[in-house]
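**Student:** Give the three-dimensional model of this entry:
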Amino acid sequence: MKSVIGKVALAGLLALGAGAASAGVTVNYVDSDKFADLPFAPWERKEVLDDLAAYFAQLGKSLPAGQDLVVEVTDIDLAGREYPNSRGARDLRVLKGGADWPIIELRYTLSANGQVLSSGNAKLTDMNYLNRINRVSDGDRLRYEKRMVEDWFNKTILQKRS
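**Tutor:** The predicted structure is shown next:
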């Protein structure tokens, strides 16, 4: 019995140590009820915000060990325009490529070991969103926003050249 308890305790300590050394991303939405353009249905709004936060977390896995990124999203305007569906299904989002490009406004702080490495405000936009190559799946309803976020993350946070 002591052997099992010892192994569990050791595994817990190793997990805590790995968590402290790994990079992390925290996403907060500031007054999301006032965002310019999210789906009308509350459950769809939650899906969009959760999906976007998960994508930031996925990108955060490429941060060097010990670095943490805090993102405060202050506004979202999704690509296209949403039209209500009277049949009870999901609302219809129409993408025309005109003045309906995606916009995400955010504040960010990148830190390591309690020291701020960089911080600032950013307004992510992609006016040419329908005419660029996109590695995000065609079936992903946030494919244009995710490409835009990834471009910003690589350029600003990882400081990669395009």
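**Student:** switch to C-alpha atoms for all contacts and neighbour counts from now on
**Tutor:** Will do.
**Student:** Just say helix, strand or coil for the spatially most central residue of the chain.
**Tutor:** Nearest residue to the geometric centre of the chain (CA atoms, centre = their mean): F56, 3.2 Å. Using DSSP: H, G, I helix; E, B strand; the rest coil, the structure places F56 in helix.
**Student:** Could you find the closest non-adjacent residue to it?
**Tutor:** Ranked by CA to CA, 6 or more residues apart in numbering and with sequence neighbours excluded, the top spatial neighbour of F56 is V25, at 6.8 Å.
**Student:** who's in contact with the stretch of helix or strand that neighbour belongs to?
**Tutor:** Following DSSP states H and E, one finds V25 within strand 24-29. If you take CA atoms under 8 Å, 6 or more residues apart in numbering as the criterion, strand 24-29 is touched by 53, 56-57, 60-61, 63, 67-74.
**Student:** Also this sequence, please, to line up against the first:
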Amino acid sequence: MNKKLTRALFAGMVLLASSAAWAETQVKYDKPDEFTDLPFDQTKRDSVLKDLTAHFEKLGQSLPSGQNLQINVTDIDLAGREEPRLRGISDLRIMNGRVDWPRMRLHYVLSQQDGKVISSSDAALSDMSYLSRINRYANDDPLRYEKLMLDDWFASTFGVKVELTR
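**Tutor:** Got it, this is the predicted structure:
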């Protein structure tokens, strides 16, 4: 009995010690009311920011343990254009593939757990071929084009393989 208790306590201590080494991702939005293109409806705006935050956090899980990522989003321009004249019960977003590709501006800081900065930069993301690319996200995901753009940026910037996130 004593051996089992010792093993359980040891396993718990290992888990506790390793939890401090997990990667952490923090996302902030700088003046989201001034972003180029978010839904008109405040509830939908909040939902978009919440979904993007969750996606950034999911991507951050692929970073090596002990690294922290801080992201400050300074502008978002979603794929397509919301048509105010076609608004009804739900907003309608029209995508024509011309000048309505998704764009995002952000600043990131990747640091180690002790605060030592590994890399830091401003980034201007865009995907001009968003309608002609194979997209692994479901058609009913309203942010599928933005998520694919973020996946590409994350993989090329941090050199990690990005798995499909849902």
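**Student:** Quick one: residues contacting the residue nearest to the centre of structure 1.
**Tutor:** 25, 27, 149.
**Student:** Likewise for D127 of structure 2?
**Tutor:** Contacts of D127 of structure 2 by CA under 8 Å, 6+ apart are 101-103, 149.
**Student:** where along structure 2 do the strands fall?
**Tutor:** Counting by DSSP state E, structure 2 has strands at residues 24-29, 67-77, 81-82, 93-94, 103-112, 117-126.
**Student:** list the helices and strands the second one packs on?
**Tutor:** Meaning strand 67-77 of structure 2. Other elements packing on strand 67-77 of structure 2 under the criterion 3 or more CA pairs under 8 Å, 6 or more residues apart in numbering; DSSP states H and E are strand 24-29, strand 103-112.
**Student:** Reformat these as JSON lines; add distance to Q42 of structure 2.
**Tutor:** Shown next, in JSON lines, are these (distance: least, CA to CA, whole Å):
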{"stretch": "strand 24-29", "distance to Q42 of structure 2": "15"}
{"stretch": "strand 103-112", "distance to Q42 of structure 2": "19"}
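**Student:** For S90 of structure 2, which of the ones you listed is the nearest?
**Tutor:** With CA to CA as the criterion, S90 of structure 2 lies closest to strand 103-112 of those, at 23.0 Å.
**Student:** Can you give me the buried ones in the closest one?
**Tutor:** The neighbour-count check on strand 103-112 of structure 2 (16 or more other CA atoms under 10 Å) flags 103-106, 108-112 as buried.
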